[in-house]
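coords please:
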Amino acid sequence: MQAIVFANRTGNELAPLNQQYCPALLPVANKALVEYTLEDLASAGVTDVKLVICSDAKKIESQLGNGQQWGLKIDYFLSKPEEQVNSVLSRMSINKDTQALVVRGDMLRSPCLGRFIEFASLMPSKFVHAKMSQRNPAMMMLPAGWKHHELMNWPLETKEVNHADSVAQLLHGECFYLDSLAAYVEASEYVINSRDFCVKGRAIATNNTKQHLIVEAQCQLPDLSKTDVYGAIGEFTKVSPKASLTEGVVVGEYCFIEDSTIQNSIILPNSYVGPQLSVNNKIISQDLMIDPQTNSWTRIEDPSLIAKSVQEPTQYNTLVQRAGLLILYVLLSPLLLTLFLCACINKPRKPIVTDTVVSNDNQPIKVHKFNIASPSFALLPQLWSAAKGDLNLFGASTQFQSKINSSTPYGVYGPVQLNFDETTPIEEVQMVEIEFEQANKPQYLVNLLQQQMNKANTDIVIKG
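Coordinates of the predicted model:
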């Protein structure tokens, strides 16, 4: 059986965590949220999965791969952010008689898909309307579910349906939408205390005999045998011998905690917690200190307090690229001068257009382009911004950055820069940017430029 898994939420309701994670990859007890659904599908005997994704598509595909680790075959399908289920299914060209499971993977539910599939298979002509803890667990079977696709759209709603052609199924367990920071903490607490879920690692001895502390490999921890602590600690994490962990604690992978007190808190991956801090009922994600109870947060600028725990991969290649772009900029200076003169002739009052945009370091910068028709030539002055490291050579368009919530780096060239203008519908821009994020960018743009040149050649008329 095929399963169609929707993981196309934007996560705006989880701000500021959406700056670092899309909901599908948000760690819950040190496991990406979507992995809980994939594990449930594998246990239910499903083998083929079509995963519907939008922003952070490249990260999702990199982390999940082809699904082999769960015994699944995962294919990816791009959608607009929070695109409605009916719209996505129609673009998939699914036969109306095809039997398939449709389920959301960007929320959390107790394992139940096996029971749901088994029950639905007993009455294939009936729509099985599932409920879990009086909530909509976001699952349906096709073809009976075609008329009820709105139950799968985000944000989820719990609606009653016409029971003339449906049957209700009450599923045991809990259901979490993770539609707020408080709901995220609640889901994490449930996972580390529930036997329904498998948390990665092994249990170690603590003073808490009722709840377990699950620890992954390659961790350096103090003696916790006399400590009343439970939760989960990710791999390659180091906790100082003088640090104190008490009550419910979840610490992600590659974290470093100095001589501080951590109580009832979540420390997300790659976070550093400095000495002499008392962290109680908080979420820490790199340089973000978040209070889920008041839904407030602060970005800490002092790296001795909290910060990203690991450095970025070596910057050697980046420096070489920037040096290469600088050399290219110098070599192109005669062409730049020629284009400037052409712009002065065609647009003498405004040969250069200047805009203020936000760089990849979130700093306002000035960018310039020639006021000429060809976008590929008009954007050449922005090679200087790429040489300085403010923009990438290839990336998302700066023109739409205020309208799109994307983690994709901004660049001088891309399909939007070469094809679209400010009148283009934002939905079309989003789809193209998502597709470009996953593509081999140089080859993608070479093909695009070749298409433009071929089109330009067909427009040339030779008069005799």
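
drop to CA atoms for contacts and neighbour counts, all remaining ones
OK.

I figured Phe370 hits Cys344, correct?
No. Assessed by C-alpha atoms under 8 Å, Phe370 is found out of contact with Cys344, at 9.2 Å.

all strands for the stretch 101-250 of the chain, in order.
108-109, 127-132, 139-142, 166-171, 175-176, 202-204, 213-215, 229-233, 238-239, 244-251 (DSSP state E, counting those that start in this stretch).

Output the ones you listed as a markdown table; include the columns distance to Met453 and mean neighbour count.
Putting the strands of the stretch 101-250 of the chain into a markdown table (distance: least, C-alpha to C-alpha, whole Å; neighbours: other C-alpha atoms under 10 Å) gives the following:
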| stretch | distance to Met453 | mean neighbour count |
| --- | --- | --- |
| strand 108-109 | 49 | 25 |
| strand 127-132 | 53 | 22 |
| strand 139-142 | 46 | 25 |
| strand 166-171 | 56 | 15 |
| strand 175-176 | 52 | 21 |
| strand 202-204 | 60 | 14 |
| strand 213-215 | 58 | 22 |
| strand 229-233 | 55 | 27 |
| strand 238-239 | 56 | 21 |
| strand 244-251 | 53 | 22 |
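
Next, the second sequence, to be compared with the first:
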Amino acid sequence: MQALIFADRLGRELEPLTDRTCAALLPVLGKSVLEHTLEALGAAGLSEAVVAVSPFADELRLALGDGGRWEMRLHYVLTCGEEDPDAVVENCQSQLADELLALRGDVLHGAALNEFLRLAAEVSGPVVYGRAANAPVSLCLHRAGGRGGLEPLRWSAEPVEMPPTWPVVEVPGAALNRLESPSAYHRANLDAAAGRFPGLIVPGQQVAPRLTVGPRSRVSPRGPEQGVVFVGENCRVEASAEFYGEVVIANRVTVDRHAILRDSVVLSDAYIGERLEVRNAIIQGNRLIQVDTGAVRSMIETFTPTSQHETVLGDVLAAPFDRLWGLLLLLLSLPLWPLALVAALVENFDDPLRETRLRGNRLEFDEFGVRRRRAFVTMQWMTSIPLLRHLPRLLAVVSGDLRLVGAEPLTPEQATDSQREEWERLADRAPAGLIGPTQLILPAGAPRETRLMSDVFYACQRGAGKNLRYLLQGAGALFTPRAWWPG
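As a prediction, the model looks like this:
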């Protein structure tokens, strides 16, 4: 038997979630909807599938490959998008087996497919449909000699009720979410986290009765206690964060201090800023999608920025003290410079010390009379040890080009590429610094947009108390593995 998976939805009904990916690749509990489908097929004993794809076809093929991860063989056929399933079968007849298990790979099934196949085996006829209770038909066993019959699997945001041509079996305990809207997608994630979708293979380990944590994620044991929480892989959740109701956090997400999430879904590569409160929403990058109203807005709008007058005054008073502290730290760091030289020679003998240009805190006027941050040249030891690599930046603190605490310094090229929208330019309210929340909290491989969001939150909420805390946190970080080991 062969599986035929329809994953060719255009996804207009899910916008803005589908403006960067297709419906089949949207994550549920840290894995794409289509991955859950393939796992269910593998559990039912199928080893070969044909996948019908349309939008983001290259991205989908890159994500799934040849199916070896699921011990399956995957073949792909390209459609025009939301095409008639019977027409798809007609066009790729030579690739299909006589007996097919047809289903959509861009909806979430909570059914044991082997149970459907067992029940369908007891029903005669060329086509047998399957469904969950009170749900549209979502499965189809297409036997040799059958022609047509796949019309119920054609995608429509509002399924058309029609009397089925062939027998229908109801799969006991099955569940279905068609993901026909952002609200439905939000509900699918929360239901899956709460165990209301039987048969899903949940990644990670259950470290507490209501807390599941994925690989390489840092979640304090004193962390989420108030709700049912799923945390994906490579995440960092501060101990003071609070979770209520049902919360799903995808992969590579940072949740900062005192953030509050309630009945919400956070998609991959997001940053939840300090003291940010999110209720009944989906977070995708910088977008907050309110599922009850459908409103989409920038997350930066969810808090009040610091007064500009207070910020400017604090910056003027802090600058000379920063330079004095930078000189003291430079003197204290002198024993590390020979070690940095040796480490750089071991890894890059021909080029141990390299120049790099960064935007600093000194201002200049360009040829059009526009004030901008002046770029300066600093050095960098060519070693993979983070602490040693950035030792020369202490010279930039002494010169006043960098502050001790501030936003992550960017190269001029990074600033041009990543600060195009109004919210992105808010990061310039904060001085560039040697350390700060982005440098201390986020992993080195975090996406540029996530790092920029962290800097924006810091710029809008910073103050003397926060800077002192980051200084103390930076001092403590000197004695952690992260300061001395790559990655």
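
Neighbour count for Phe370 and Cys344 of the first structure, which is higher?
Phe370 (26 against 17; other C-alpha atoms under 10 Å).

element containing Leu393 of the first structure, please.
In this structure, Leu393 of the first structure is located in strand 392-394 according to DSSP states H and E.

quick one: that strand aligns where in the second structure?
Following TM-score structural alignment, strand 392-394 of the first structure has no partner segment in the second structure.

same question, stretch 369-376 of the first structure
So stretch 369-376 of the first structure is aligned with nothing, judged by TM-score structural alignment.

Have a look at the second structure and report its longest strand.
Of all segments of type strand in the second structure, defined using DSSP state E, the longest is strand 353-365.

got the angle between the following helix or strand past that strand and strand 353-365?
Counting by DSSP H and E, the next helix or strand C-terminal to strand 353-365 of the second structure is strand 371-381. Per axes from the mean of the first three to the mean of the last three C-alpha atoms, to 10 degrees, the angle that strand 371-381 of the second structure makes with strand 353-365 is 170 degrees.

Going toward the C-terminus from strand 371-381 of the second structure, what's the next helix or strand?
Next along the chain after strand 371-381 of the second structure, taking DSSP H and E as the criterion, comes helix 386-389.

And that following helix, what does it pack against?
Other helices and strands packing on helix 386-389 of the second structure, by 3 or more C-alpha pairs under 8 Å, 6 or more residues apart in numbering; DSSP states H and E, are helix 336-347, strand 371-381, helix 481-484.

Let me have the ones you listed in TSV, adding mean neighbour count as columns.
Formatted as TSV, those follow (neighbours: other C-alpha atoms under 10 Å):
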stretch	mean neighbour count
helix 336-347	16
strand 371-381	17
helix 481-484	15
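
among these, which is nearest Ala174 of the second structure?
Checking these against Ala174 of the second structure by C-alpha to C-alpha gives helix 481-484 as the closest, at 45.4 Å.

Would you check the span in the first structure matched by the closest one?
So helix 481-484 of the second structure sits over no part of the first structure, by TM-score structural alignment.

now swap in stretch 226-243 of the second structure and tell me
The aligned range for stretch 226-243 of the second structure is 228-245, by TM-score structural alignment.
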